[in-house]
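Asker: Whatever this is, show me its structure:
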Amino acid sequence: MSAKVVLRSGKDRLRYAVSFEFLLMVILVPAGAIFFDKPITEIGVLGIILAVKAMILNLAYNRIFDHFDTKAGRVSSQRSQVGRILHAVGFELMLLISSIPLYAWWLQITLLDAFLTDIVVTTFIVGYTYFFTLGYDKAFPLPMPSEFEEI
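Answerer: Purely as a prediction, here's the structure:
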């Protein structure tokens, strides 16, 4: 026997990704414009590019992470504290590696400055990811299956 596990739908994953990126941009674009002394539109376009890249990676990453939850017999909204931390850190590491060249080119800064910029942004986003996902899981919980089926 194995427990029946409920996964988030594609529509739910899309809602998560879009709402995650929208709120993040509302926070980071004005801060980036002030920090780099650039027009908000210039930082906004960079933000949109990074957000689209992150959403695509987010959909794939969460699907893979949910697969591991399923193998462990749990639903994603019931993830442990350690599981949530691993989820957030792993995703941000993947984004860090893929974003450094874009930061350097777009902002006309060195790779080292791009790395340091991304470290600051990533550090913020790791905490943001944890709290956003926790809030999302509370706002849109998945039901705990009560049925067991034989395989």
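
Asker: rest of the way, CA atoms for contacts and neighbours
Answerer: Fine.

Asker: Packing partners of the helix or strand containing residue 133?
Answerer: Assigning secondary structure by DSSP states H and E places residue 133 in helix 111-139. Of the remaining helices and strands, those touching helix 111-139 by 3 or more CA pairs under 8 Å, 6 or more residues apart in numbering; DSSP states H and E are helix 81-107.

Asker: Could I get the buried residue list for the helix it packs on?
Answerer: Using 16 or more other CA atoms under 10 Å as the burial criterion, the residues of helix 81-107 that qualify are 84-85, 87-89, 91-92, 95-96, 99-100, 103-104.

Asker: between it and helix 111-139, how big is the angle?
Answerer: Here the directions of helix 81-107 and helix 111-139 differ by 140 degrees (axes from the mean of the first three to the mean of the last three CA atoms, to 10 degrees).

Asker: Now show me the structure for the sequence below, then we'll compare the two:
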Amino acid sequence: MRLVDHLIERSPYERIFHAVMYEVVGIITSAPIIALFSGKNLSESGIIALIVSIVATIWNYVYNYLYDKLRKQYHFRKSAAVRVIHGAGFEVGLVFISVPIISLTMGLTLWDAFKLEFAMLLYFFPYTIVYNWIYDKIKSYAIARLV
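Answerer: Next comes the predicted model:
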């Protein structure tokens, strides 16, 4: 199997590892941001970060599974433009899923929940791109050492 095939193919276990690590760092770093923009205390913000994290983890798995299928079928490289499109697609989908959840759990209007989600998007959009880039670099390095 070629190195590029190793980078495209992801086992269910690797998908879970990738998503969980992404969310662990996301929870730790987003709770203070949620507290700042919502006026809620850190513990309430941590709970909403955890809830949205669970939703995002499920979405991450589904989204990246579909993305990998497209990538395998069309053989496109992870260029900077593709990484931006990939990150944008993930975040747009997550907004549609998470805004109602944030509204219900934090007692916010849909508009206020959307504004909070937008603030989080300003953080998570570059975080998503950087996280996946670093993940791919580490994986590529590890595979190159094993092959």
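
Asker: looking at the second structure, where would I find the counterpart of the very next helix or strand once past the helix holding residue 133 of the first structure?
Answerer: From helix 111-139 of the first structure onward toward the C-terminus, using DSSP H and E, the following helix or strand is strand 148-149. Strand 148-149 of the first structure falls opposite no residue of the second structure when the two are matched by TM-score structural alignment.

Asker: by contact count, what packs against strand 148-149 of the first structure?
Answerer: strand 2-3.

Asker: thinking again about what came up before, average distance between the helix holding residue 133 of the first structure and the second structure?
Answerer: Per the superposition on the second structure, helix 111-139 of the first structure and its aligned residues are separated by 0.9 Å on average (mean CA distance after the TM-score superposition for the first structure).

Asker: In the second structure, which residues correspond to that helix?
Answerer: Mapped onto the second structure using TM-score structural alignment, helix 111-139 of the first structure spans residues 110-138.

Asker: which parts of that stretch are buried?
Answerer: Residues of stretch 110-138 of the second structure classed as buried: 112-114, 116-117, 120-121, 124-125, 127-129, 131-132 (neighbour count, 16+ other CA under 10 Å).

Asker: Which of the residues you listed sits closest to residue 4 of the second structure?
Answerer: Residue 4 of the second structure has its nearest neighbour among those in residue 132, at 15.7 Å by CA to CA.

Asker: Locate the equivalent of residue 45 of the second structure over in the first structure within the secondary structure: which element?
Answerer: Superposed on the first structure with TM-score structural alignment, residue 45 of the second structure falls opposite residue 43. Using DSSP H and E, the secondary-structure element containing residue 43 of the first structure is helix 40-71.

Asker: follow-up on the earlier one: if we take the buried residues of helix 81-107 of the first structure, which one ends up nearest to residue 138 of the first structure?
Answerer: residue 84 (13.8 Å).

Asker: The closest one and residue 54 of the first structure: what is the separation?
Answerer: For residue 84 of the first structure, the distance to residue 54 of the first structure equals 18 Å [CA to CA, to the nearest Å].

Asker: Please apply the same query to residue 32 of the first structure.
Answerer: Using CA to CA, one obtains 17 Å as the distance from residue 32 of the first structure to residue 54 of the first structure.

Asker: Equivalent analysis for residue 73 of the first structure, please.
Answerer: When CA to CA is the yardstick, residue 73 of the first structure and residue 54 of the first structure sit 27 Å from each other.

Asker: Between these two, tell me which one has more neighbours.
Answerer: Between residue 73 of the first structure and residue 54, residue 54 has the larger neighbour count (other CA atoms under 10 Å), namely 22 against 14.

Asker: Looking at the second structure, name the residue matched to that one.
Answerer: Per TM-score structural alignment, the equivalent position to residue 54 of the first structure in the second structure is residue 56.

Asker: Report the contact partners of that match.
Answerer: For residue 56 of the second structure, the contacting residues are 23, 94, taking CA atoms under 8 Å, 6 or more residues apart in numbering as the criterion.

Asker: next one: the one 4 residues further on
Answerer: Residue 60 of the second structure makes contact with 19, 90, according to CA under 8 Å, 6+ apart.
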